[in-house]
Structure formats: C-alpha cells, structure tokens
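**Q** Here's a sequence, model it:
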Amino acid sequence: MTPNAASPLPPPAERRRLRESGSLTQDQLAKRLGIPSRTVNAWESGRTTPRGRKRKSYAALLAELSRSAAKVTVSLEKRPAAPEPAPAAAPLTPAQTFDALYAFCAPALVRQAYLLCGQRELARESVERAFQLAWQRWPEVAVDRDPAGWVRASAYEYALSPWHRFRPSHRHPEPPPPDADDRALMDVLLKLPPPYRRTLLLYDGVGLDLPETAAETEASTPATAGRLLHARETIARRLPELADPSVLHRRLAELASVERLNAPRPPAVRTGGERRSRFWTRAAIAFTVALIGTTTFTLRTAPTHYEAPVPAGVQVQGVPPRVALGPLSEAETQLRTKLRQAAAHGPERLLPVFR
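**A** Got it, this is the predicted structure:
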C-alpha cells in the first residue's frame, strides 16, 4: 500500500522510540487518539498502517513528540562540558524490586484471574502463589526478558488447574456479579474451554498480539488464531452486541473492574512464600530421615547368612524304652494253662461273643 504523502510517518521502530521518549505508554497514546491500545501495538510493530483521519492525528502526535525530543537534546547539549557527577543512586535490593513488580502487576492480574476462573478467592490465591513462586526463583525471574509475563503465566496456570474441583472450599459456587449483562458475559466465558478462554483474555483483554499470545499459551500461531476466532464466534452467538472486538475489549475491562479484588501486601506475600518453602523443606528432610531410619532398621534386623530349613523329624535318642510285661513265673504259666483248658459251661460262666 502506498503511504499518504500528506501525512508521512516514520518507520515502526521510530514510532515506538518517539512514544517512549515522551514517557507515554501504549494505553496513554491510544486514549489521546481515541483508539484501542492493540491498534497502537500493531502500528508500532508494522503489521498495520493507519489511514485517513487516524493517520493525520497519529502523524501530528509523532511530530509533536519528535519536536519535544529535539528540544530535550538541545538543552542537554548546552550543558557544561564537564558537569558535576551526580551522586550514584543506591541499588535496589531484591525485596524492593520484587515489591515494585508486585505493586505494578498484582491488581490487574487478580482481575484477569477472576475472568479465567470466576472465583474471587481463587483469583487472589492464584496471584499470591504465582508471586511466591517468583520470589523463590527471583534470581531467574529478575533477569527474565518479561518478568510480568512470567508471573502472569504462572498465575494463569494455577487459576486454570483442574485439581481445584476436588477442593472442598471451591465446590460451592460464589455469588455471580449483580448486573445481568455481567452475569451473561461471565457465564459465556466460563463455558469456553480453558485454552480458548485464556487466548481470548490475552488477546482481547490484555492486548497482546497474536505471536505473543501463541508463545504464552505454548501453541502455534495458526492454532492460537483458531482458538481466538472460535471464542469470538461463541460470544457473538450468545451475545450479539459483543461481536465487535473493541466492544468486547471494553466489556472485559468493565467486568474485571466491577469486583473489589484486593491483593495482599507484598511483604505478606514474601513472608508467606518463605514460610511455605521452609515447611516443605522440613517435610522433605523429615521424610528422608524416616526413610533412612527404616532402611537402617531393616538392614540391622535382616539375616546375614543362610539358614537351612528345619529337617524332617527323627527318632529321639537316649529315652528309656517303654515298660512291658516280663516273663511269667512257673506258677503263672500253670495257671494260664489251666484256664485255657477248663471247660466253658455253667450259667455263671460268661463267654465273649465275637461278631
């Protein structure tokens, strides 16, 4: 497309530099032009180019920022050649940098987590757990290219975890929003599959572009685009007045801001994370000690050599023989003979009967 010669625009990288030189965020610049913030993101990345009245307004604002930057440069060049060195500011401690990140991200992140899970307490808990994990891994998070995105991804994962359905405290649904339109929008969001809901929130709620949304949801760009279109079609079918993405963006922001979702203070999050880390460390040590003790007891009581099985029974030696009758005397022999030869008769005589 041939650019409009009446309203020349600098390259996309220069547009972003001019905005940052004026200490303006994309949201602030979008409000001054009356456009969505994702449109400014698209202009600065070169994916789209403004046209018509928006192009003229954008070009005039960039020209104003360029003149302001030139004035600042001239004023700096007029300073003395050898200015007095300014006192070096004391470096921030890890706790101070963590508190600054928490104060910047936590309020908005709690509202986003509420749109994901629909439960106020779970949204606060998700953000708190995400920042506790970030504090435990602070050397890694502090040097990350996008610390806010790191914490946001952790909070989203915790809020969408399917294991929460087994917790007794989360089985009873919380009261829905008081407004009927807010209830309808929340109902449609919660009926979307979690990956589709997350993609819609990142693109239409937070304002990320498609590649950034795909990277954060760990999906390909075509799959992310398909999820986004499916989520928009589902919402437009249930709520036709939200078919316009700009209207949907505004309604998501309003729905997230209608609830009072106050996050805990940063020191409480840090101390809570340290307390939880100490608890699990001690539990792991106790389990390891119990396992070592059980193994040691087993080794001490187990047999150290082969024991043959008990053999079959044998005759016991050394026991006196069983007492039996001895030989008959002569008188006893004569009596036995007489008894055997005597006739068996008479009523008094009893004879054994063999059957």
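
**Q** hey, let's count contacts and neighbours off CA atoms from now on
**A** Will do.

**Q** can you tell me which residues contact Glu174?
**A** Glu174 sits next to Gln119, Arg120 when contact means CA atoms under 8 Å, 6 or more residues apart in numbering.

**Q** meant to ask about Glu128, not that
**A** Glu128 neighbours (CA under 8 Å, 6+ apart): Ala263, Pro264, Val269.

**Q** do the same with Gly46
**A** Counting by CA under 8 Å, 6+ apart, Gly46 has contacts Pro12.

**Q** which parts of stretch 252-265 are buried?
**A** Within stretch 252-265, the residues that qualify as buried are Leu252, Ala253, Leu255, Ala256, Leu261, Ala263, counting by 16 or more other CA atoms under 10 Å.

**Q** The fourth one contacts Leu116, doesn't it?
**A** No. Because the distance of 10.2 Å does not satisfy CA atoms under 8 Å, Ala256 is recorded as not touching Leu116.

**Q** coming back round to it: possible to save the buried residues of stretch 252-265 as a markdown table with secondary structure and distance to His164?
**A** Below are the buried residues of stretch 252-265 laid out as a markdown table (DSSP: H, G, I helix; E, B strand; the rest coil; distance: CA to CA, whole Å):
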| residue | secondary structure | distance to His164 |
| --- | --- | --- |
| Leu252 | helix | 24 |
| Ala253 | helix | 25 |
| Leu255 | helix | 23 |
| Ala256 | helix | 21 |
| Leu261 | coil | 19 |
| Ala263 | coil | 20 |
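
**Q** With respect to Arg53, which of the residues you listed is nearest?
**A** Using CA to CA, Ala253 comes nearest to Arg53 of the buried residues of stretch 252-265, at 26.7 Å.

**Q** Once you drop chain neighbours, what's closest to that closest one?
**A** Gly205 (6.8 Å; CA to CA, 6 or more residues apart in numbering).

**Q** OK, contacts around that neighbour?
**A** Counted by CA under 8 Å, 6+ apart, Gly205 has contacts His249, Leu252, Ala253.

**Q** cool, Phe166 as well?
**A** Counting by CA under 8 Å, 6+ apart, Phe166 has no contacts.

**Q** Quick one: list the elements packing against the helix or strand harbouring Leu200.
**A** Using DSSP states H and E, Leu200 sits within helix 194-200. Here helix 194-200 touches helix 94-117, helix 221-238, going by 3 or more CA pairs under 8 Å, 6 or more residues apart in numbering; DSSP states H and E.

**Q** Please provide the structure for the following sequence as well, for comparison with the first:
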Amino acid sequence: MQRPATPLPPPKERRRLREAGALTQEQLAVRLGVPRRTVRGWETGRTAPRGRKGEAYARLLASLALRTLTEGRVLKPEPVETQIPDPAPTLTPAQAFDALYTCCAPALVRQTYLLTGRRELARESVERAFQVAWQRWPEVARDRDPAGWVRATAYDCALSPWHRFRLRHRHPEPPPAIASDRALLDVLVNLPPSQRRTLLLYDGVGLDLPETAAETEASTPATAHRLLHAREAVIARLPELSDPALLHQRLAELASVERLRADRPRAVRNAGERRARLWTRAAIAFTIALIGTTALTLRTAPTHYEPPVPPGEAVQGVPPRMAPGALSEEELELREMLKEEMASGPERLQPLPR
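**A** Below you'll find the predicted structure:
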C-alpha cells in the first residue's frame, strides 16, 4: 500500500487528461497492461491505482499534463494535487433527470433487448425504470451510481415473470435479419435469467465480477459459476465465440443492429407523474369505499345475538292431525244431555268462579 512517487490527480482530472491526449480507455489500458474496466474504475474513483501499475499510470498522466501545458491547451495550471475544479452549475431535479436519461437510456434499451429478445418490452422496461427513478429521485440522485441503479431496475422489470401472461408476449417478434445475429440472440434468450443477466453485465456492459455480483444480489463465487455456465452454453452453440473479447464485440454489434429508440425524457417524466397520480387516486378511492362499507356494516349489523330457529323434524308415533268431521248420533245425544244439565251440577266439569 505505497503511494506512487508521482502524485495522482482527482478522478475527473484523470479522465480529462486522457481525453486531452486523444486516448480511449482501451488504448490507455493496452499501454498500461491492464483491463479496460480497471481504467474505468480509476477514472470513476471506484478503485485506486496501486503498485507498479499505479506508478506507471501516474507517470503517464503527468506526461499528458505536461504535453497539454506545452501545447498551450491549458493556461497557468495549478499543481495537480492542489488544483480545485470549477464548481459545476446547479441543475434542477428535472434537468438532472433529463441528463441522466439522455446519457443512459439509448444504451440501456439495447442492453435490455439482449436480455429479453423483445424490442417493445425492452423500451417499456427502461421507461418504467426511469419513471420509478423519477418518483424516487432524491434517493437516486444521491446514489453513487445512478446509472447502475436505473439499470438494475430496468433488468428487474424486463425479467419479471408476469410478462408471460400478457397477450402480446405470447406472440414472437421478428428475429434479426442476419443469421449469426439470430443464432446469438437465440442462445441468449434460452439461457436461464440469472445466467443471462450475469453474462450481459460482465461480457456486455463490462462490469467486473464483484460489481456484477453486487448488482445481481449474489455472492462472488455464485456469480462466477453463473458466468462459467453461461459461457459454456454459448460456446456449445457458437464455438467461434470462445474468446471473451470477441463475445463482447458480438454482443455490442447485435445490440447496435436494431434501431431501438427511447422516448423523450419529458414524456417519460410526465408519464411517471400521471401513473403516480392514478395510483394515488385509486388508493384514495379504495380507502373511501372501505370506510363506507365498514360504516354501513356497523349501522345495519344486529346489536344482540339471536339464535337461529332449528328446522322442523317429523315426530314418530303421533297420529296425523285431521280436520273434524260431522258428529255421530251418540255424540249429538251427549252434547244435548250436557246442555240440559245444570251448570253447577256435579255432572258438569266446569270450574266455578270465586
């Protein structure tokens, strides 16, 4: 853990010096003998150059700064360690969101197309991810990697299992015109979602293994196994793509062949706001309906318990009830005799009033 002899400028100044020297990340990586993602990590500040590679990188930046000074591109530069960058202009949340969308949306739509094999689904997933980002913009704006936050959300939307129930998803889309592109896209689509996502992030986007593991929410060994199995599946179908560099190139070519366009940032923001208002109104309406139903139930519910009346049952051994018929002669004589007797006589069974 030694500091290089030549001081290192801030990450933004490293990128500016490289661009001033008309060097790409690939060219700088070749000159230093490191992968391109390592150079990108140095320029974004995610990693710090160390060891002999760091010393070589510091000397190269110092030479670029000296050449820029001698060519008159920078007037009176301050020392690299003490140079204070100019304050960036303050942007409104809408302007910052539009800048992020304009920078990331086109490439993200192409990546999502490789992930799903469907053009319309890729565009919808990216727009939905940016709508969620706009709804949670304070959190996204403070994130150390807003583009990675939106990319992870877009991949989650694209790989959602609920898309299989959509009628439009049941019909296949037209495949690419070139046979090699069709074969590569078919291999990607037939991979398991976890392996497909890992392969796209590592070999397509260019993330390193820890970053890929963090974005897929998996451990580094599990991510390495997924990447290994995905590459084996690709090589089994397309042996000419055994070289990772060639696979990265073919993925970039396949994504750039399709004319995939994203909507304007203002339209995406407005759609997200309308969606949020719609869900808010739906939640309010549901709450009001629930309160009304509860009040109606309390108003009409009984205040005491009434046991239910059991159903009638047939009683065995009792003669059926029959309507009275005409009296016989004996019954008529008995009735006349009872009428003729005195009311207080012992023969009549009638209680006396007290």
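
**Q** returning to what we had before: check the mean deviation of the helix holding Leu200 of structure 1 from structure 2.
**A** Aligned to structure 2 and superposed, helix 194-200 of structure 1 gives a mean residue distance of 0.5 Å (mean CA distance after the TM-score superposition for structure 1).

**Q** which outside residues touch that helix?
**A** 116, 156, 160, 189-190, 213-214, 217, 224, 227-228, 230-232.

**Q** Where do the helices of the stretch 1-150 of structure 1 begin and end?
**A** 12-21, 26-33, 37-45, 52-77, 94-117, 120-136, 138-142, 147-159 (DSSP state H, counting those that start in this stretch).

**Q** Buried deepest among the ones you listed, which one?
**A** Greatest average neighbour count among the helices of the stretch 1-150 of structure 1 goes to helix 120-136 (a mean of 22), per mean count of other CA atoms under 10 Å.

**Q** what about it, how far off from structure 2?
**A** Counting by mean CA distance after the TM-score superposition for structure 1, helix 120-136 of structure 1 comes out at 0.2 Å.

**Q** re earlier: Arg278 of structure 1: which of the helices of the stretch 1-150 of structure 1 is closest?
**A** helix 120-136 (11.0 Å).

**Q** Off-centre distance for the closest one?
**A** 9 Å (CA atoms, centre = their mean, to the nearest Å).

**Q** now swap in stretch 291-300 of structure 1 and tell me
**A** 36 Å.

**Q** whereabouts in structure 2 does that stretch align?
**A** Per TM-score structural alignment, the counterpart of stretch 291-300 of structure 1 in structure 2 is residues 290-299.

**Q** so how much does that stretch differ from structure 1 once superposed?
**A** Looks like 0.7 Å for stretch 290-299 of structure 2 (mean CA distance after the TM-score superposition for structure 1).

**Q** Contacts for that stretch next, please.
**A** Contacts for stretch 290-299 of structure 2 (CA under 8 Å, 6+ apart): none.

**Q** out of the contacts of helix 194-200 of structure 1, which are buried?
**A** Buried among these (16+ other CA under 10 Å): Leu116, Tyr156, Leu160, Leu189, Thr213, Ala214, Thr217, Thr224, Arg227, Leu228, Ala231, Arg232.

**Q** Can you tell me how far Leu92 of structure 1 is from Ala100 of structure 1?
**A** 10 Å (CA to CA, to the nearest Å).

**Q** likewise Arg165 of structure 1?
**A** 33 Å.

**Q** Equivalent analysis for Pro267 of structure 1, please.
**A** For Pro267 of structure 1, the distance to Ala100 of structure 1 - CA to CA - is 11 Å.

**Q** intersection of neighbour lists for those two?
**A** In contact with both Pro267 of structure 1 and Ala100: no residue, using CA under 8 Å, 6+ apart.

**Q** is it true that Ser257 of structure 1 touches Arg111?
**A** Yes. Contact criterion CA under 8 Å: Ser257 of structure 1 and Arg111 qualify, at 6.8 Å.

**Q** intersection of neighbour lists for the two?
**A** With CA under 8 Å, 6+ apart as the test, Ser257 of structure 1 and Arg111 reach no residue in common.

**Q** Under the alignment, what does the residue nearest to Ala253 of structure 1 map to in structure 2?
**A** Taking TM-score structural alignment, the alignment pairs Gly205 of structure 1 with Gly204 from structure 2.

**Q** So its match, which state does it fall into?
**A** Following DSSP: H, G, I helix; E, B strand; the rest coil, we place Gly204 of structure 2 in the helix state.

**Q** picking up where we left off before, quick one: which of the helices of the stretch 1-150 of structure 1 is nearest Asp179 of structure 1?
**A** helix 94-117 (15.2 Å).

**Q** From Gly33 of structure 2, how far off is Arg118 of structure 2?
**A** Taking CA to CA, one finds Arg118 of structure 2 at 38 Å from Gly33 of structure 2.

**Q** can you check Ala218 of structure 2 too?
**A** 29 Å.

**Q** do Leu185 of structure 2 as well
**A** Counting by CA to CA - Leu185 of structure 2 and Gly33 of structure 2 are separated by 32 Å.

**Q** where's Ser180 of structure 2, which helix or strand?
**A** Per DSSP H and E: helix 179-190 holds Ser180 of structure 2.

**Q** er, Thr213 of structure 1 I mean
**A** Using DSSP H and E, Thr213 of structure 1 maps to helix 210-216.

**Q** For the residue most central in space within structure 1, which non-adjacent residue is closest in space?
**A** Per CA atoms, centre = their mean, the C-alpha nearest to the average position across structure 1 is that of Tyr158, at 3.2 Å. Nearest non-adjacent residue to Tyr158 of structure 1, counting by CA to CA, 6+ apart: Ser126, 5.6 Å away.

**Q** Mind telling me what the one you found corresponds to in structure 2?
**A** So, by TM-score structural alignment, Ser126 of structure 1 is matched to Ser125.

**Q** For that match, give me its contacts.
**A** Taking CA under 8 Å, 6+ apart, one finds Thr112, Ala154, Tyr155, Cys157, Ala158 in contact with Ser125 of structure 2.

**Q** Against Phe165 of structure 2, how distant is the last one?
**A** Translated: Ala158 of structure 2. Following CA to CA, the distance that separates Ala158 of structure 2 from Phe165 of structure 2 is 14 Å.

**Q** ok, now Thr297 of structure 2?
**A** In terms of CA to CA, Thr297 of structure 2 sits 37 Å off from Phe165 of structure 2.

**Q** Compute the inter-axis angle for the longest helix along structure 1 and helix 120-136.
**A** What stands out as the longest helix in structure 1, according to DSSP state H, is helix 266-301. Relative orientation of helix 266-301 of structure 1 and helix 120-136, computed by axes from the mean of the first three to the mean of the last three CA atoms, to 10 degrees: 70 degrees.
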